[in-house]
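Peer 1: got a predicted model here, sequence first, then my questions.
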Amino acid sequence: MIADSKSPLQRRLIKAGIALLGAGIVVLLFIIGYVLLVLAPNLPSLDAITDYRPKIPLRVYTADNALIGEFGEEHRDFVAIKDVPQVMKDALLSIEDSRFYEHGGIDFRGATRALMTDILTAGYHQGASTITMQVARNFFLTKEKTKTRKLTEILLAYRIEAALSKDQILELYMNQIYLGQRTHGFSSAARIYFNKPLKDLTIAEAAMLAGVPQNPARHNPAVNPIRAKQRQQLVLKRMLDLGHITQAQYTQALDEKIQISSSQQFEAHADYVAELVRQNMYAQYKDDTYTRGFKVYTTIVKAEQDAAYDALRRNVMNYDQRHGYRGPEAFIELPKDEDDRDDAIDEALLKHPSNDMLVSAVVVEVSPKLIRAEPASGDTIEITGDGLRFAAKALQANANRDLKIRVGAIIRASQDGKGRWAISQLPEVDAAFVALNSQDGSYRAMVGGFDFNRKKFNHVTSAWRQPGSSIKPFIYSAALEKGFSPSTIINDVPMPLTSADTGGQPWDPKNDDGKFDGPITMRTALAQSKNVVSVRILRAITPQYAHSYLPRFGFDEAKQPTNLTLTLGTGSVTPVQMAGAYAVFANGGYQVTPWLIQKVTDARGTLVTETKAPAVAQEENRVIDGRNAYIVDTLLREVVRTGTGAAATQRLGRKDLAGKTGTTSDAVDGWFAGYAENIVAVAWMGYDDPKSLGGREFGATLAMPIWIDYMKQALSGKPETQRALPEGVSFMDGDWMYNEFSNGIGIKTLDMDVPPTDGATPPAAATPPAG
């Protein structure tokens, strides 16, 4: 018998080793059995990735492809892997899975190390997930950190590798991964963080995005720029080590200063347009609206939309400046501790966010000659000199406490082109602007209010307001059908009306300027917006006839009165309704229906719906005689040549402008409606809670400047147009009239107590008015 040469200790170690090996085998067999019998049969179907349908938001564009709106829980642009720039792929794989194209879905060295560490420590500490494993997790699993989930992830990774090519897997990952700021996929992240397409990323930017997936909260460039920079440096070092970039490129990328966009940037200010599209799409597609990747192309023109937005904002601010400073928006107490003070300022400004160029800030130092204030950016704004003039009274020692600017006051400031700051304020008044193609009714521009984020109510489509004198051209149009002509003489003298005349309360209509000019032509009466003359005309043709005449222009008959105040605009209209109505005069007598959406495509670019522009000047759409439209056009051109709208001609320097001002009683609403070339546009200003805009304010001072500023852009480079004279119109008695009324049966005078005075016909009537 051979003696055992092993010592007792060695024998114990061998037995322990055998026992440990046996235990390991048992554990391994248990794991294999668990995987085969429990996990494998219950793996989810791969349909979600083999038939990948990413949730892509609704996007809205102008007619010339400028992005103006996006709606959906996830910001995502699907980009095929062939269109992903190589630098983005290199950056991502360098930090996430450098052996992606070499392994079969599992990086055994990393995965084995991670799994053993988890088993030995009875916890979850290691990751070592490949791109394929991350795809499995993102599509099918929760973020719960357990060994069972890890095993399931590995099994799914094998199945994914068997079902898809490497490029397909990488394509899924790069379009699905969450990257902070509600962005999914690298293309969307490039647009949100850097405001540029994926193909234009620099090495430094690509490396910064590649660093985000590990921890989108910690490495988010917009929220944590310092940590994002640190992570970017690791990515760049890996790219250098793997030979994807040179030393020179590495050094340049490290030094590159990256500009992070704090919020999503659209290419034009058209929030009200985008919201109108969203409502329309949701009515048809419900929740699919936000996930199917619809692209909606509107009829809006970017340059004109920008001009409309700027014109409305600028002129609302001009009105607000004319009517004085109302004081700070609020006041806060500033703690003495610097950190506490910064927290208090940040909290206050969250409740008073900046509004485009109107920056909100908290005053930290103030004197009659200087204001220092801190905006949310943490910089310091200094306001001096002319920048203080608007709020001079609020800086006086004896200023009312609610008006006075003091430390802790929340104010607004704006900056001019030279970087100088000035006190400003958010206006209380609101406004609206809409422009249509007068031939086919398509929208060219729409601004539904001063600021969409503050007030989402669209005044263009939904604000029913009194039109004031802007309704008069339609009454004059009705009068032409009753034998009136622009040369008809009407007595502009007081006309007190009794209860018998009005059917109600006695009424003594007045002109806005309080003056009476005696006998004047109908042309002059409209140009000067004479109220009394308009009442006389309406009384002659009857309110009932005029009331039944208005619907042919698209006005809601139920919202118009059937009494003599109709001609002064006491009914209700919306700005877009008014634009459609003036389009009838602009296009020769045809009613148009405003429309906004040209076409809709899906995520693959397939056409879903398309709206063909309607044929123009179709007789079935004619609502007034072409002669009527022509004569009213000459009247509206007179308004902007010699009348209340003359500033339009002076500022734009064109002879083909036509339009009408409108001011309601007590200047509660201010309007200007007009057209030139094939553009009809309407501007309105007023308070949502109706009140006077001021005793010295009129449509010409409130709304017309918006119209002029827009038209300056819209008509730029376009030649003046002249209208052809229609058949059946004659030039007699110094003006145009229907042929059938030229034999003396037309109305020559109205309510004349004295014969016409010399000069009653304006000098311009000696020659045919411009048509």
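Peer 2: Thanks, I have the structure now.

Peer 1: when you work out contacts or count neighbours from here on, use the C-alpha atoms and nothing else.
Peer 2: Fine.

Peer 1: touching, residue 585 and residue 629? I think so.
Peer 2: Yes. Residue 585 is within contact range of residue 629, at 4.8 Å (criterion: C-alpha atoms under 8 Å).

Peer 1: so which of those two has more stuff around it?
Peer 2: residue 585 (31 against 23; other C-alpha atoms under 10 Å).

Peer 1: confirm that that one sits in a helix.
Peer 2: Yes. Looking at residue 585 with DSSP: H, G, I helix; E, B strand; the rest coil, it is inside a helix.

Peer 1: one step back: so what sits against both of residue 585 and residue 629?
Peer 2: Common contacts of residue 585 and residue 629 (C-alpha atoms under 8 Å, 6 or more residues apart in numbering): none found.

Peer 1: tell me where the stretch 401-550 of the chain has strands.
Peer 2: Using DSSP state E, counting those that start in this stretch, the strands assigned to the stretch 401-550 of the chain run over residues 409-415, 421-424, 430-437, 443-447, 489-492, 518-521.

Peer 1: so which of the ones you listed comes closest to residue 133?
Peer 2: Smallest distance to residue 133 across these (C-alpha to C-alpha): 48.4 Å, for strand 443-447.

Peer 1: included below, for side-by-side comparison, is a second structure:
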Amino acid sequence: MKVLKFLLKLGLLGFVLGVVAVVAIYIYVRPDLPSVQELRDVRWQTPMQVYSADGELISQFGEMRRIPLRIEEIPQPMIDAFLSTEDTRFYDHFGIDPIGVGRALFLLVSTGEIQGGGSTITQQLARNFYLSYEQTWIRKIKEAFIALHIEQQLEKDEILTLYLNKISFGHRAFGVGAAAQVYYGKTVDQLTLAEIAVIAGLPKAPSTMNPVSYPERARGRRAVVLGRMLDERKISQQEYQEALQAPVKTYVHGAEVTMEAPYLAEMVRQEMVARFGEEEAYTAGFKVYTTANAKQQRGAIQAVRDNLHRYDERHGYRGPVSVLWESEEKPPQPRVANANNDDVELVPLVASGATAWSDEDISAYLEQHRSIGRLVPAVVTQVAAADAEEQTAEVLLRTGEKVTLPWGSWRWARPYMNDERQGPAPKTVADVVAPGHHIWVRPDPENQWRLAQVPEPSSALIALRPQDGGIAAAVGGYSFTLSQYNRALQAERQAGSNIKPFIYSAALDNGFTLASLVNDAPINQWNPGTGVAWRPRNSPDVYEGPIRVRQGLAKSKNVVSVRLLRALGVDTTVDHLTKFGFERSELPRNESLSLGSASMTPLQVARGYAVFANGGYLVDPYVIERIEDADGEVVYEAKPKVACVSCETGDREFEQAPQVISEQNTFLIQQAMSSAIWGGGSWAHKTGWNGTAWRVTRSSAIVDKAGRNVFGKTGTTNDVKDTWFSGFVSGLVATVWVGHDNLERTLGRSTMNSNLTSKEQSISGAEAGAKTALPAWIEFMEVAIQDVPALPTSTPPDIVSARIDLATGKLSKRTDHTTRFEYFMSGTAPTDYADSNDQESVFESEGGLF
């Protein structure tokens, strides 16, 4: 009895000490216990996602990839896989599994060390949220208390949901949603049983058992998961066997980006970081909806790339990227130009001798070269004999596919000599390539492969909604992979003739009309300070004498622009140009301003042209329409200033953008820019003439939708280093720039290629805005205009029309081809009638007006 009493006392003492110890430990760890609110309001470190205005994913930013899911969105087989492997008694225990704890204690006694295992899903959740992975007693005790606390506060399904969304699966994937995307490019409901088992096996060691880096280890772990599911009767024997035999090897998939717009995405990223800071921007789960239209953005990228390839092809082939082995079928070496534009032999890298590579070696080599834009790396493996009926070459693509390129894919490839010259047209494929050449190919409009090369010039395209400044599309270069420099926003290039509508707008506000005559005659101005005469020239170097202001802008007459600026004065002109948002400090204070010597970004130019498109209002470009947080709540919504008379639309009120020029002024400039496209005169009477942008009239897609309500202006600098086209319909304004990043290099000229038909090479001669930039604008607008309201131009109040004599700009009583109706601001129409014998000169002397 004494022994029994002693044992009872000892047991009671042990119980009391145990309770005291538990209470003491609880008091110690209590500060680490999460609150109920903290448990329920988990803030996932979810990446920022950027969408188009119509909901297509553009990009994702953030170190952690996470796609939070509700429990009902997770398929039952995936839940079964995790429970069978990690915690079969999850729905029965209270946060700690006594059987698991017993197993862990046995391992401790038998090994003398704390081993893994024994932790429930609730304990793993506690560790993932609040603790480290160190194997210590205090961490295990804290883990147990936090697990018990969690079980008291949350339902089982809530705990399981948190767990499946929190745990790491390697390759920066957190949660099963992200794991499915990263490893298989699928949503969780699209996964096979074998794929589910691989994912369910990852929490044990995601860095060493993932199917990308360690497929064999992943296979072994998958077998364990499938075995547990079979033991728990969650799958049948047949399902077990089929999943066990499925392949394991996969690769890391990116986010399901459905719309390519990397330059636009980078604009958003920079703005979000500026608003929220890097940590919050990348982890708060923001969904950013941009102003960009997916269809228009795709059209913009396609237009820029196609246009650069067209330029590159008419200037010649610069040769292979490298030569992997030498061949007897060796074509003449192409040539490239150095900085001085001299002819220099191109000597490609020769990687080996004359022995042809195997397909396996070629594929391994191509794996090291990524695609750029639409360009796919390939290696020529065989060239048809020179006397073959069909000139072809066989190439192996990076994708592993072997394709045959017909003669039509190669015949453009004259040797590039320099920016001004091209070599003779090739007669056979062997004149262009040989086996062993590493080349680029791209799909043509019929999805046939075509010889290509990385374009040397750069380009940018920016499109705005003129009513509020929303950016509809933005392309900052050929490929974001090649260069992250966003030329649409950052490239300050000379505007050339793209500046002339602003000069003419100033003239219309200072006494000129569309019918005013200006002398289109050469200018020779001696500068005694430099001892050099300034002789601005037209391009082409043709002069017509007195011409009307409408014609001067439509034909882009340089000397007319100079004479207008002289009449206005530099200060008056600069004052007017600042109304369009151009910085005064960036505008030259001399007559070169009239020829576009001012440097501007494509976005600045597009913003200026938007004033002409919207009736005279200066809008502020913006790219973010709204921002939603991780719960779908709108935390920011753009409230742009709008170009409108009554700024109230539906239930939303808008602030009106400032009106910087009159509606009448914009209407008259539109009229002149319309003539830049449609020309004037009478072709039947041999007085017809083309505007510089006449190629727009060949586009049935634009003409059928907009009719004559399409307006634009070409732009070319004197040295042809920068080419532009800016134009608009009522609902969209777009600017295209093409030039070399190297400011010393010109765009040159090209000659006709005897291998191609005239239709295939409609452009030759010196490059210019009408030839180099306008085709990209046309291709883009053909796509964009389908979703843009191309409304008719309405005549604003205080605009009158009068029939004028085309030769003198005076009123006319005739109604034949020598006259036309012209528009005027009220009070500015001519009052004199033309006399058939009128020889009065409107000019005083060389360079003078009036």
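Peer 2: Cool, got the structure. None of these values were measured; they are calculated from a predicted model.

Peer 1: would you mind reporting the TM-score between them?
Peer 2: The TM-score (TM-score structural alignment, normalised by the length of structure 1) is 0.83; 719 aligned residues with a C-alpha RMSD of 4.1 Å.

Peer 1: returning to that earlier point: figure out which of the strands of the stretch 401-550 of structure 1 is closest to residue 460 of structure 1.
Peer 2: Closest to residue 460 of structure 1 of the strands of the stretch 401-550 of structure 1, according to C-alpha to C-alpha: strand 430-437, at 5.7 Å.

Peer 1: so where in structure 2 does that closest one end up aligned?
Peer 2: Strand 430-437 of structure 1 corresponds to residues 458-465 in structure 2, going by TM-score structural alignment.

Peer 1: that older thread, could you export the strands of the stretch 401-550 of structure 1 as CSV, including mean neighbour count and distance to residue 737 of structure 1?
Peer 2: Output for the strands of the stretch 401-550 of structure 1, formatted as CSV (neighbours: other C-alpha atoms under 10 Å; distance: least, C-alpha to C-alpha, whole Å):
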stretch, mean neighbour count, distance to residue 737 of structure 1
strand 409-415, 23, 54
strand 421-424, 22, 52
strand 430-437, 28, 28
strand 443-447, 28, 33
strand 489-492, 26, 13
strand 518-521, 24, 13
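
Peer 1: I'd say residue 535 of structure 1 and residue 564 touch.
Peer 2: Yes. Using C-alpha under 8 Å, residue 535 of structure 1 is in contact with residue 564, at 6.2 Å.

Peer 1: what about the alignment partner in structure 1 of residue 179 of structure 2, how many residues nearby?
Peer 2: Under the alignment (TM-score structural alignment), residue 179 of structure 2 pairs with residue 189 of structure 1. Using other C-alpha under 10 Å, residue 189 of structure 1 has 25 neighbouring residues.

Peer 1: what of residue 25 of structure 1?
Peer 2: When neighbours are defined as other C-alpha under 10 Å, residue 25 of structure 1 has 12 of them.

Peer 1: repeat for the one 4 residues further on
Peer 2: Other residues within reach of residue 29 of structure 1 by the criterion other C-alpha under 10 Å amount to 12.

Peer 1: over to residue 693 of structure 1?
Peer 2: There are 20 residues near residue 693 of structure 1, going by other C-alpha under 10 Å.

Peer 1: quick one, what contacts the corresponding residue of structure 2 for it?
Peer 2: Correspondence of residue 693 of structure 1 to structure 2, assessed by TM-score structural alignment: residue 747. Residue 747 of structure 2 makes contacts with 419, 457, 720-722, 739-740, 767, as judged by C-alpha under 8 Å, 6+ apart.

Peer 1: most neighbours among the residues you listed, which one is it?
Peer 2: residue 722 (28 neighbours).

Peer 1: and that one, what pairs with it in structure 1?
Peer 2: Counting by TM-score structural alignment, residue 722 of structure 2 lines up with residue 669 in structure 1.

Peer 1: its match contacts residue 661, correct?
Peer 2: No. Look at residue 669 of structure 1 against residue 661 with C-alpha under 8 Å: they stay out of range, at 10.8 Å.
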